[in-house]
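K.L.:
Turn this into a model:
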Amino acid sequence: MGLGWAVGISRDRALRCVNILYRGVIPFFLVFATVSLFSAGLAAAQSYTFNSIQVEGNKRIQTSTIAAYTGINPGKAVSAGELNAAYQRIVDSGVFESVDLEPRGSTLRIIVKERPTINRISIEGNRRLKDEDLEEFIDSKSRQVFNPTIAEADAAIIAEAYSQQGRIAATVTPRIIRRSENRVDLIFEIAEGETIEVERVSFVGNRVFSDRRLRRILETKQAGILRAFIRSDTLIEERIEFDKQVLRDFYLSRGYVDFRVLGSNVELTQERDGFYLVMNVQEGQQFKFGQISTVSEITGVNAAEFQNALKLRPGVVYSPSLVENSIARMERLGIKEGIDFLRVEPRITRNDRDLTLDVEFALVKGPRIFVERIDVEGNTTTLDRVVRQQFRIVEGDPFNPREIRESAERIRALGFFGTADVETREGSTPAQVIVDVDVEEQPTGSLNLGGSYSVVDGFGIAIGLTENNFLGRGQRLSFSISTAQESDAYVLGFTEPYLLGRDLQFNIDLGVASSSSSFASYDIDRAFFAPSLTFPISENGRIQMRYSFSDSEMEARGTPAEDFSGAVILREIEQGRRSSSAFGLSYIYDSRLTGLNPSAGVLFQIGADFAGLGGDDKYVKTSAKVIAQKMILNEEVVLRASFEAGALSWRSETPSRSIDRYILTPTILRGFEPAGIGPRDQSNGFDDAIGGNYYAVARFEAEFPLGLPEELGLRGGVFYDIGNLWGTQNVDTAGAMCGGVAGVCGADGSWRSAIGVSLLWTTGFGPLRFNFSKALQKEIFDKEQSFDLTIQARF
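P.N.:
Here you go, the predicted structure:
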């Protein structure tokens, strides 16, 4: 009992001690916390008042300027936070390497170290890119403050410029050399490295089109034997992105609506001297147009009338461009019918079972929005009207987004601008829009130096000066000089694409030409003047109206002329100089670019020239040409057929001359020399081709891959040509001989044919075509030609 009581007394005493200690400690901590918070508040509220600002270390920058950076007013209280902000403003000025702020009573002491100024900028180690080209990329300038951050950015931009040239290993290091008076020389040291080319472009996932066919449409090319002249075989990221879009457009235009580019992988070769580019694609299935219908949601608008305007038919391979063309055609019809704000909405229904797409064109009423104005900016040389001519709408017309998009494409297609952005924004009211056109000019003049070779004229050179935007008016002015072993020509040309502000193209060519062909026994001297007007009458058709005046003469090559020509040619030479004044009209239909089938197209042309209103000659000269082309076997093989014919009806009392009649060359009928077939005069021991009044030629050919490495640029071909040249009406044939008998050889004509193979070589200088032919049908007096080479080169 006693022990238990003692323990209880001790526990109570301990509890009382703890309570006393607890009640004493708690107030102590509360007092301490209060004092601490109060002290912290005093520190936070600490302020400075400066009556003066003292600056040290500045040499170029005035003290008042640095004091202005701080934003501190003398005599006004400044908190510690505001003092820190003042420090940051001085640092952000970018003209000091270091900044220190020291408050000393009522004086603020600022110690600075100024950045040096750039004395000069030099670029070293560059051979592939010129100094003046690289200087356009950099922001650092002489006599400005040197900023290391800007210099590093400039180095990165220069390295990127080399990367665009395929030199991704190029390194650019900015260095400085200190000079007196706190100046530095900024030097960009360049190690260009080697060009890393694209060794192979391949595809994964393509089943319909081969790698070879897809590579032909890409901008990125594989390195070939002419890599020194072709720069599209270097790896450029922007070009790959462009190629992806080209692939999408290619497949979409052929009905593969589910096509996707899953990715593009770029790998270095094991030797690290080239790239492998692999594009992973998913083709999907090809779709065709199913049911084509039109519905009207506008009261009083007849859908059947718009349906009849469509050219789309079921079964045609689907293409977004065909849908877009149909919308444009229907909207133009709406404008013609006076239906404002007409919009055509294509509603597409997918039928996976039969792989068709039903298209319903809905005629709906668009919002009542007008074009307030069209603003053109950035054109320093090009006149505003040249840009405005690309718009089919003007201020006050109903706003049409599709028309604005098409106008933007036409502006870019001019070739006058490096960039052309067309955007719309709200005008002075919500019911009006302003169209902003922002362009950046680029050079539009060019100097062309070219070389050529043909069996007709031999080797030659050509020099051409062209300005495609003459005086900023969108006009084309050109002057060309071409001289070859057997011909010379000097031609001045002028083109106004929008005469009187309308879609009316005006052309005029004038010049002089001379020919001394080894395939003729006479020389030709000619001067000409030829203006023309061309305008569209349909989506693919256009009309050309033209006038031509020529003054020509056949000249003998020696004295006396009898030593060089036969009887017919001698009398034609004796006619001397003659003039011709002719009016002409042609119709041209070309669906090769805008037709329903992207792998096929047709060109049709027919025309006539009428001479007799002035001049010495009177005649009617008609001509016709048809060319059809189709690509088969997944567009690997090109089939082409063409037919052309001409007829001359001579009306003058004076006989016609050889240079007035038709003479066929290998570009028209292969397998024979220039003037190798047709009527001939063999009198006086000569063999002169005198031409004919009529001709007709048909050509059939196929082009195909040879299975050789694509980078060689070689393709093969076969051809079959058949043609005839005849007719000597209104020709003075007195004294003409044929094989010792009086008369002209081949006056009545006969069909000739030739078969052959071709080797087509696409080079950096232009396309080369080697034709090896064998005549199947010919006359004994014809001149056969088994080989023909044509080169047209431009540097």
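K.L.:
all contacts plus neighbour counts: C-alpha atoms, from now on.
P.N.:
Noted.
K.L.:
Identify the spatial nearest neighbour of Val295, chain neighbours not counted.
P.N.:
Excluding its sequence neighbours, the residue lying closest to Val295 (Cα to Cα, 6 or more residues apart in numbering) is Ala362, at 5.0 Å.
K.L.:
correct me, but the one you found touches Ile292?
P.N.:
No: the pair Ala362 / Ile292 is not scored as a contact, 11.2 Å apart, by Cα atoms under 8 Å.
K.L.:
Those two: who's more crowded?
P.N.:
Taking other Cα atoms under 10 Å, Ala362 and Ile292 do not tie; Ala362 has more neighbours (19 against 16).
K.L.:
Let's see this one next, to set against the first:
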Amino acid sequence: MAKVISARKAQGRATGYHVTNAGRAVALSLAVAMGAGVATIPEIAYAQSYVFNAVSIEGNRRVEPGTILSYAGIARGDRVSAAQLNDAYQRILGSGLFETVEIIPQGSRLVIRVVEYPTINRIAFEGNKRIKDEDLAQIVQSQSRRVFSPRVAEADAQAVSKAYEVQGRLAARVSPKVIRRSDNRVDLVFEVFEGGVAEVERIGFVGNGQYSDRRLRRVLDTKQAGLLRAVIRKDTFIEDRVEFDKQLLRDFYSSRGYVDFRITGINAELSQERDGYFVTFNVEEGQQFKVGEVSVTSDLSEVDADLFASKIRLKRGKVYSPALVENEIARLEKLAVNEGLNFVRVEPRVSRNDRDLTLDIEFQLVRGERIFIERIDIEGNTTTLDRVIRRQFEVVEGDPFNPRAIRESAERIRALGFFNKADVDAREGSSPQQVVIDVDVEEKPTGSISLGGSYSTANGIGITFGFSEKNFLGRGQAFSFKISNAAESQQYGLRFAEPGLFGRDLALGFQLGYSETDNLNADYDTVTGIFQPFLEFPVAEQARLQLRYSLDYGHIRNATDVGGIVIAEAAEGERYDSSVGYTYIFDSLARGLDPNTRYRFEFGQDFAGLGGDTTFIRTNAKAIAQTRIMNEEVTLRATLEGGALSYTQGDSRVTDRFLVGPDIMRGFTYGGIGPREVGGGVDDALGGNLYAVARFEAEFPLGLPEEYGISGGLFYDVGSVWGLSDSTKNKATESVVSTGFDARHVIGFSIFWDSAFGPLRLNFSEPLVKRKYDEVQNFNLTISSQF
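P.N.:
Predicted coordinates for the structure are as follows:
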């Protein structure tokens, strides 16, 4: 009697596949005809042996007999034992090609009977809403028109579950099901139960003494679940994000001199409902160190160490930060290149002084390896042109290789905002003295379209359409236009800028603007237009200069109907102003030296008289300083702003003068302070040729849970708008008021809300000093901006 050689599962003969998903057995619901492999315990002694002169393969339709024989490993005429037959069975079954396998010795003939796994007719996903079908299809390995494998289906279910875990949906379940079709085909369906997200209910810290939990939570990318948890997804618990948070904490403390800072552990406890995490960071802050002695040394004969030492900006007593050291190294290495000293590298040596908590820093100039850049390879940019990425490098093929310069180039590429990912690596080239720079990017959308509506009592119902593109045609150019059409106001704007003219940090662009107002609530209507080409470039490490030409068109209409004498006299005829100008901008943030202090200065002038109808000089200046105190819980900010307008030919009109609004001085409406023409039913804001405003404010927490994103502030503004030319005042001497400098004072309270619609600011103000005809505004809502 023939003996069947096979292996038996502990559960005996089954009627369907079993696939494990996240530790659970999930039946695949196959028909009985697709049962598991035949399993019988051999009844013969393993000492028995066989010799086969023929091997017969039965049941195979797609798999070639030779393939099955290669898995079996049994040659004709060889003597094999029962154990070897069992091994052959395991190898054939382990190939993953067959649903069942039988090995039947029949005298000198061996019969191998198989039932092939079905082919997959199609793959479908059911129950998924958060992840699209096409995205899930890229995750699974099972594919249509390929052989179905329970092991692969099991791995696919786990991969889909992992994709939901990344989104914080730890309760997600994925069940693979098969539906029998004709011709030994099946449909593979993944039934998905997405579940809810596991939110971060609370983030706490243990061991922090210098900075409060509230301040440290602002450092992290992960946020606590708050009122807007349905919109803000940064409160979802994701392990990779927590790892990133650890690095953010290290950077935060190290940039503030805490060189011994350590994270000793992170506890993430899942609630019983599996829908919330309680995350606790255990930290050791250590002591804060400051910069001690700073020196430059060199053993190279051609290097003048004193020259390099004179360029050091890092001073003793400053709080130590690795960023400060990196900035000095970059500055010194650039100086070496400018001096013709290639392959000179700067190595910092830090000596610790525990007694006075200082770090002595010695910048040693050494000879680096003679390695050159062979080429720069760029991959992944399907839209962005290679030259847009290449111009972020200050080196080209054949230049000496400087790892620090390559890292800075990588940061500039990421700062473009064109890519989800930008990896820059160096590898050995055709020789040990050559390196190849590999740039691998992943592009992201850079354009936006906006469509909105508005209503105001001044302008009626309006529709606004806008388009902007930061990477126009993949050339790195900025292009935008905006159309706003209301019942009583129409505005059109177009702007274009090329930021890398001739492959350099040189921006060239222009802007066009046209607007008309036909406002029933004003005493006059206006038509204005502007054409302004500009050129912008760096003039220092932290400073830039913009040069521009402006052609302005202005026309005041219908002023004689209801307007005052001053505006009516100025409204006669159209006027063109032709001017050239510049703006100088200095920003300490350009090098990110101090995380707690920042200052910015702007100064610009426009000179009219190159053609046009007028000759004037317009001057604008602004200075801003900001610092954080009380362990960075409170932000102090001071702003000084002013402008002057001086005419030598022609006279200023209301559309030319400075009209201050709540964005410059809170507590008053637009044009609410300064010279006015009043009396006889007329109340016209004229604006002034001069203005000056000082703003002082403090921003601080209100004690509310920080997940609400709400903080408070106090402010104090003082300023004035004044000055009219003698010819303007003479037109209506008796009816023009507030022409001289007269400071107004305002105090107020602000509420800052980091909402899902953007950072909002609500200002509640009360003028302490005002004048009779000033127009007060006690509340306004604005988009909060950071300078």
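K.L.:
what does the residue nearest to Val295 of structure 1 align to in structure 2?
P.N.:
Using TM-score structural alignment, the equivalent of Ala362 of structure 1 in structure 2 is Gln364.
K.L.:
who touches that match in this structure?
P.N.:
Neighbouring residues of Gln364 of structure 2 by Cα atoms under 8 Å, 6 or more residues apart in numbering: 296-298, 346-349.
K.L.:
By neighbours, which of those wins?
P.N.:
Busiest of these [other Cα under 10 Å] is Val346, holding 24 neighbours.
K.L.:
how about the counterpart of that residue in structure 1, what does it touch?
P.N.:
Aligned against structure 1 by TM-score structural alignment, Val346 of structure 2 finds its counterpart in Val344. The contact partners of Val344 of structure 1, by Cα under 8 Å, 6+ apart, come to 327, 330-331, 361-364.
K.L.:
Need the residues you listed in a markdown table (columns: secondary structure and distance to Ala556 of structure 1).
P.N.:
Shown next, in a markdown table, are those (DSSP: H, G, I helix; E, B strand; the rest coil; distance: Cα to Cα, whole Å):
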| residue | secondary structure | distance to Ala556 of structure 1 |
| --- | --- | --- |
| Ile327 | helix | 62 |
| Met330 | helix | 62 |
| Glu331 | helix | 63 |
| Phe361 | strand | 69 |
| Ala362 | strand | 72 |
| Leu363 | strand | 71 |
| Val364 | strand | 73 |
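K.L.:
Show me the helices in the stretch 51-200 of structure 1, by range?
P.N.:
63-70, 80-92, 131-135, 148-164 (DSSP state H, counting those that start in this stretch).
K.L.:
For Pro103 of structure 1, which of those is the nearest?
P.N.:
helix 80-92 (9.4 Å; Cα to Cα).
K.L.:
Counting neighbours, which bits of that closest one end up buried?
P.N.:
Buried residues in helix 80-92 of structure 1, counting neighbours by 16 or more other Cα atoms under 10 Å, are found at 82-83, 86-87, 90-91.
K.L.:
for stretch 163-178 of structure 1, same thing?
P.N.:
Under the neighbour-count criterion of 16+ other Cα under 10 Å, stretch 163-178 of structure 1 has 163-168, 170-174 buried.
K.L.:
quick check: that stretch aligns to which part of structure 2?
P.N.:
Counting by TM-score structural alignment, stretch 163-178 of structure 1 sits on residues 165-180 of structure 2.
K.L.:
Run the chain-centre distance for that stretch.
P.N.:
In terms of Cα atoms, centre = their mean, to the nearest Å, the centre of stretch 165-180 of structure 2 is set 30 Å apart from its chain centre.
K.L.:
Next: stretch 195-203 of structure 1.
P.N.:
23 Å.
K.L.:
Please apply the same query to stretch 746-761 of structure 1.
P.N.:
So, by Cα atoms, centre = their mean, the centroid of stretch 746-761 of structure 1 is 37 Å from its chain's centroid.
K.L.:
With stretch 478-489 of structure 2 instead?
P.N.:
27 Å.
K.L.:
ok, and the closest non-adjacent residue to the residue nearest the centre of structure 2?
P.N.:
In structure 2, the residue lying closest to the centroid (Cα atoms, centre = their mean) is Gly417, at 7.2 Å. Closest residue to Gly417 of structure 2 apart from its sequence neighbours, by Cα to Cα, 6+ apart: Thr446 at 7.7 Å.
K.L.:
thought the one you found was touching Lys470?
P.N.:
Yes: with contacts counted by Cα under 8 Å, Thr446 of structure 2 reaches Lys470, the gap being 5.6 Å.
K.L.:
Now do the end-to-end distance for the match of stretch 163-178 of structure 1.
P.N.:
Using Cα to Cα, to the nearest Å, one end of stretch 165-180 of structure 2 lies 31 Å from the other.
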